[in-house]
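In: sequence isn't available, so here's the structure alone:
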């Protein structure tokens, strides 16, 4: 075997790396949701107080259901609501990032 030298621009290398990372993440996302199919009762999440009070969680639920997200985050069985926690975390972190970007533009929104 002979050693070969490959020469390319750093921008091309960065693009190749970012494309391969995006492809790998796209392949794992459906698997990650499939692993945790068990929905959790919303009351359990509310009692943990990790994402806020009961009213805050109801506000999030109403907002998510109004958006009509593709992956179902909340589902209703009888009179109880159940949620897929991993999908909710993804949505919650996306909302948090959006809020931080808005604060960079207008710091008066803090509060």
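Out: Structure's in. What do you need? Computed from a prediction, not measured in an experiment: that's the story for all the values here. Residues are numbered from 1 along each chain as shown.
In: going by C-alpha atoms from here, please, whenever you check contacts or count neighbours.
Out: Noted.
In: compute the number of surrounding residues for the residue nearest to residue 54 when sequence neighbours are not counted.
Out: Nearest residue to residue 54 in three dimensions, chain neighbours excluded: residue 46, at 5.8 Å (Cα to Cα, 6 or more residues apart in numbering). When neighbours are defined as other Cα atoms under 10 Å, residue 46 has 17 of them.
In: want to compare, so here's the second one:
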């Protein structure tokens, strides 16, 4: 897969998220959410969910797990996704033809 595949998948899933708003929670998650709601007293529960997503995203980026998953699936990193270019495209490494090692030193 490639950077274009990742961009397409993100756009598709963004549209899917807009279509589905409801989230089902298990008992443990409801209990934790209720405790956080009581302690932090947000305006609504959605605010806590937004904070949780931001925290999970930041932790995943900081730990390198996001880059690992993106590299495994799409062969790009988060920085490459943000810039819209692969590292090879940024450095110009993809502009040069590959060297033929068999004939490299023949005159």
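Out: Structure's in. What do you need? Small disclaimer: the values here were computed from a predicted structure and weren't measured.
In: TM-score for the pair, please.
Out: TM-score of the superposed chains, computed with TM-score structural alignment, normalised by the length of the second structure, equals 0.32; 57 aligned residues with a Cα RMSD of 4.6 Å.
In: circling back: name the residues of the helix or strand the residue nearest to residue 54 of the first structure falls within that are buried.
Out: Following DSSP states H and E, one finds residue 46 of the first structure within helix 42-48. Buried positions in helix 42-48 of the first structure, judged by neighbour count with 16 or more other Cα atoms under 10 Å: 42, 45-46.
In: out of these, which one sits closest to residue 90 of the first structure?
Out: Minimum distance to residue 90 of the first structure across the buried residues of helix 42-48 of the first structure is 15.2 Å, recorded for residue 45 (Cα to Cα).
In: and the strand or helix carrying residue 14 of the second structure, what does it pack against?
Out: According to DSSP H and E, residue 14 of the second structure maps onto helix 3-19. Taking 3 or more Cα pairs under 8 Å, 6 or more residues apart in numbering; DSSP states H and E as contact, the helices and strands that helix 3-19 of the second structure lies on are helix 65-74, helix 78-83.
In: next, the angle helix 65-74 makes with it.
Out: Helix 3-19 of the second structure and helix 65-74 meet at an angle of 110 degrees, taking axes from the mean of the first three to the mean of the last three Cα atoms, to 10 degrees as the criterion.
In: for the helix or strand just after helix 3-19 of the second structure, which helices and strands make contact with it?
Out: Counting by DSSP H and E, the next helix or strand C-terminal to helix 3-19 of the second structure is helix 27-40. On a contact count with 3+ Cα pairs under 8 Å, 6+ apart, helix 27-40 of the second structure meets helix 45-63.
In: list the buried residues in the helix it packs on.
Out: residue 48.
In: got the contact list for that helix?
Out: 33, 36-37, 42, 66-67 (Cα atoms under 8 Å, 6 or more residues apart in numbering).
In: with stretch 40-60 of the first structure instead?
Out: 80-85.
In: re the thing from before, from the buried residues of helix 42-48 of the first structure, which is closest to residue 25 of the first structure?
Out: Taking Cα to Cα as the measure, residue 25 of the first structure sits nearest to residue 45 out of those, at 27.1 Å.
In: how much space between the closest one and residue 59 of the first structure?
Out: Relative to residue 59 of the first structure, residue 45 of the first structure is positioned 14 Å away (Cα to Cα, to the nearest Å).
In: swap in residue 21 of the first structure?
Out: 34 Å.
In: so who does residue 93 of the first structure touch?
Out: Applying Cα under 8 Å, 6+ apart, no residues contact residue 93 of the first structure.
In: what helix or strand does it sit in?
Out: helix 85-105.
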